[in-house]
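Colleague: need a structure here:
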Amino acid sequence: MAATESGLDGYGRDVYASAKGDVDEATIERLRGVSVATAWSVLSKAGILHPCMAGVTPLSGPEGFPLVGRARTLRYLPLREDLLPLLRAAGHANPQRQLFELVGPGDIVVIDAMGQTEAGTLGDILATRLKARNVAGIVTDGCVRDAPFIKRMGIPVFTKSVHPGANTSALLPFEFDGPVQCGGVTVLPGDIILGDEDGVVVIPAHLAAKVADDGLEQERLEGFLRKQVENGESLRDAYPPGPRLREAYEAWCRENPHR
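Modeller: This is a model prediction of the structure:
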């Protein structure tokens, strides 16, 4: 099988083509107000029971950042030494290099490294190119190298770990913009990636508006309830809220409408 741009149009992928969506910018902007924990709760209620990438945590990013954007995917395979000459002969047709020249603003590069922690999936030069392309972030269930530099770059980077080795010491870049797994979660191109200090969740494109709507409402309610608990309300009355606090919340909402 050749290393090519695959999208969802390859053999067997047409089954899932309808799951690929195009989320509008307004919805993405609203998701900035939704925490990963809240998004997890909304997705769980919607039947998506395992949206969180296992072991993928923030390496870097601006203080208080949210990671949110559309997934652009890159899949690695385990190294097979006899294939390295073919990869090197391909030059910039290398799937990794191709993707990194195609991404742009609002994209999040999601790298499927199969949880491999014996090589970096990218280093400082490639990360610098992604920053120049104005990507919204980088997520991998593998490692990055040149971590001291990447931490100073100012863009959100989520990884499983760090490692000084180059990617081809243990991995082969194989395919981009196709379905991948990352941290045990299936990711389709165009899915929404949301990350903060709790980790990373994958929001199916068709559920993005629901997560924004329900998530913002949950954030608003929980902010109100936190204040009530700070002021002495018991957990029995406040979490979940009983009729008295629910009525108080509704009155507060009328006095403090959404802007």
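
Colleague: switch to C-alpha atoms for all contacts and neighbour counts from now on
Modeller: OK.

Colleague: for the helix ranked longest in the chain, give me every contacting residue.
Modeller: Taking DSSP state H as the assignment, the helix of the chain that covers the most residues is helix 208-230. Residues outside helix 208-230 that contact it (CA atoms under 8 Å, 6 or more residues apart in numbering) are 23, 27-28, 30-31, 33-35, 38-39, 42-43, 192, 203, 235, 238-239, 241, 249.

Colleague: strands - which of those residues land there?
Modeller: Among the contacts of helix 208-230, the residues falling in strands (DSSP state E) are Ile192, Ile203.

Colleague: would you mind checking the contacts of helix 208-230 for buried ones?
Modeller: 23, 28, 30-31, 34-35, 38-39, 42-43, 192, 203, 238, 241, 249 (16 or more other CA atoms under 10 Å).

Colleague: now do the strands in this protein.
Modeller: Taking DSSP E to define them, one finds strands in the chain at 57-60, 67-78, 107-112, 137-140, 143-144, 157-159, 161-162, 171-176, 180-182, 185-187, 192-196, 199-203.

Colleague: looking at the ones you listed, which is nearest to Pro95?
Modeller: Across the strands of the chain, Pro95 has its closest neighbour in strand 171-176 (5.6 Å, CA to CA).

Colleague: tell me the angle of the closest one relative to strand 67-78?
Modeller: Interaxial angle, strand 171-176 versus strand 67-78 (axes from the mean of the first three to the mean of the last three CA atoms, to 10 degrees): 120 degrees.

Colleague: show me what strand 171-176 is packed against.
Modeller: strand 67-78, helix 95-100 (3 or more CA pairs under 8 Å, 6 or more residues apart in numbering; DSSP states H and E).

Colleague: to check against the first, give me the structure of this:
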Amino acid sequence: MKILSKLLLILFIISTQIFSQGETELKKGVNLIPTKIYTEEEDARILKLFEGLRVADVSDGMDMVGLPGRGLVDPSIHPAWIDPVDLTHQFRGIAITARYVPTQKPDRPEHGEEFSKWEGNFYNAYSSEAFTQLIKPGTVVVIDDVEEKDIGSIGSYNILEWHRRGAVGVVTDASARDLDEIAIEKVPLYFRKPGRGIRPGRNELESVNRPVVIGGVLVCPGDIIVADKDGVCVVPRYVAEDVAKYAREILNKDKEGRRNLYESLKMKLDKTVK
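Modeller: From the prediction side, this is the model:
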């Protein structure tokens, strides 16, 4: 009932916003899903609840709060690399979002214009990474990009810079390049396919920290993102605490059962059962 009440309140707020807008304001464009801001303390507290949880546990937790299958990103969004020993490809974090769209700007310099000058201006004026100033420890960078195009919006330099700022992982519904180097850098990346082209002349930044869709799943800023070899799961913030509680119970029971099997088989205990 608590979750249903929250949903009804959200729907009421949205409907009120819609009917309060005049025609002129609607023509300018209106954002109808609000972006909620959370404090660092709130983010840290919720992330603590998700420490060590797997996608499978979280998916089961989503079932238990009445959202079966709702947060499961399409499996075409997969890890760029896997660490089967230390599992460093896994992460749990707080979403910040960016949306890139196909550009309608010219895809090449004007006659006589230097390519490097045109390229630099395109990055700065149209296809920037303005979202980087929002990155802090525990952040997941979630990028809704142009999946149909061959665009390497994410590469070995910028993903490492995001990691330096505190990002624990990156998720995109499109492409990335420099995949060999990213695997060596060990920055967790979940993506659709390899990309080669640069952003200038191909896409431009449409919005920052607004709702986006990744692999058929709505991601709002502040949602919890959990990723491992099973894929990516998005937990809406309003149910995150309950999902984490149920997921923890599931994980603890699983560890206990598998630990007993390990011991009966005289297998060495690993980090997944301790």
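
Colleague: overlay them and tell me the TM-score.
Modeller: After superposition, the two chains reach a TM-score (TM-score structural alignment, normalised by the length of structure 1) of 0.74; 223 aligned residues with a CA RMSD of 3.1 Å.

Colleague: angle of the longest helix of structure 1 against strand 192-196?
Modeller: 20 degrees.

Colleague: helix 208-230 of structure 1 against structure 2, how far on average?
Modeller: Aligned to structure 2 and superposed, helix 208-230 of structure 1 gives a mean residue distance of 2.4 Å (mean CA distance after the TM-score superposition for structure 1).

Colleague: quick one: that helix to strand 199-203, angle?
Modeller: Using the same axes, to 10 degrees: helix 208-230 of structure 1 against strand 199-203 is 140 degrees.

Colleague: for helix 208-230 of structure 1, buried residues please.
Modeller: Residues 208-212, 214-216, 218-222, 224-225, 228 are the ones in helix 208-230 of structure 1 that count as buried (16+ other CA under 10 Å).

Colleague: over to stretch 16-23 of structure 2?
Modeller: Buried residues in stretch 16-23 of structure 2, counting neighbours by 16+ other CA under 10 Å, are absent.

Colleague: what does stretch 163-173 of structure 2 give?
Modeller: For stretch 163-173 of structure 2, the neighbour count (16+ other CA under 10 Å) marks His163, Arg165, Ala167, Val168, Gly169, Val170, Val171, Thr172, Asp173 as buried.

Colleague: how about stretch 92-107 of structure 2?
Modeller: So, applying 16+ other CA under 10 Å, buried residues of stretch 92-107 of structure 2: Arg92, Gly93, Ile94, Ala95, Ile96, Thr97, Ala98, Arg99, Tyr100, Val101, Pro102, Thr103.

Colleague: same check on stretch 16-25 of structure 1?
Modeller: Across stretch 16-25 of structure 1, burial judged by 16+ other CA under 10 Å covers Ala19, Lys20, Gly21, Val23.

Colleague: any idea how far the equivalent of Asp57 of structure 2 over in structure 1 is from Val110 of structure 1?
Modeller: The alignment partner of Asp57 of structure 2 in structure 1, by TM-score structural alignment, is Thr38. Distance, Thr38 of structure 1 to Val110 of structure 1, by CA to CA, to the nearest Å: 22 Å.

Colleague: which ones are touching the spatially most central residue of structure 1?
Modeller: Nearest to the geometric centre of structure 1 sits Ile193, at 2.9 Å (CA atoms, centre = their mean). Applying CA under 8 Å, 6+ apart to Ile193 of structure 1 gives the contacts Leu67, Val68, Gly69, Arg70, Ala71, Ile108, Val200, Val201, Val202, Ile203.

Colleague: residue in structure 2 paired with the third one?
Modeller: Using TM-score structural alignment as the criterion, the counterpart of Gly69 of structure 1 in structure 2 is Gly93.

Colleague: wait, what's in contact with that match?
Modeller: Taking CA under 8 Å, 6+ apart, we find Gly93 of structure 2 in contact with Leu47, Gly138, Thr139, Val140, Val168, Gly169, Ile224, Ile225, Val226.

Colleague: one more time with 7 Å
Modeller: Counting by CA atoms under 7 Å, 6 or more residues apart in numbering, Gly93 of structure 2 touches Leu47, Gly138, Thr139, Val140, Val168, Ile224, Ile225, Val226.

Colleague: go through the contacts of helix 208-230 of structure 1 and flag which are in helices.
Modeller: Thr27, Ile28, Arg30, Leu31, Thr38, Ala39, Val42, Leu43, Leu235, Ala238, Tyr249.

Colleague: which of those residues sits closest to Gly12 of structure 1?
Modeller: Comparing those against Gly12 of structure 1 with CA to CA places Leu43 closest, at 26.0 Å.

Colleague: number of residues surrounding the nearest residue to Lys151 of structure 1 once chain neighbours are set aside?
Modeller: Closest residue to Lys151 of structure 1 apart from its sequence neighbours, by CA to CA, 6 or more residues apart in numbering: Ser60 at 5.0 Å. By other CA atoms under 10 Å, 21 other residues sit near Ser60 of structure 1.

Colleague: can you give me the separation between Ser60 of structure 1 and Val139 of structure 1?
Modeller: 11 Å.

Colleague: Ala136 of structure 1 pairs with which position in structure 2?
Modeller: Matched by TM-score structural alignment, Ala136 of structure 1 corresponds to Val168 in structure 2.

Colleague: actually Thr27 of structure 1, sorry about that
Modeller: Counting by TM-score structural alignment, the partner of Thr27 of structure 1 is Ile46.
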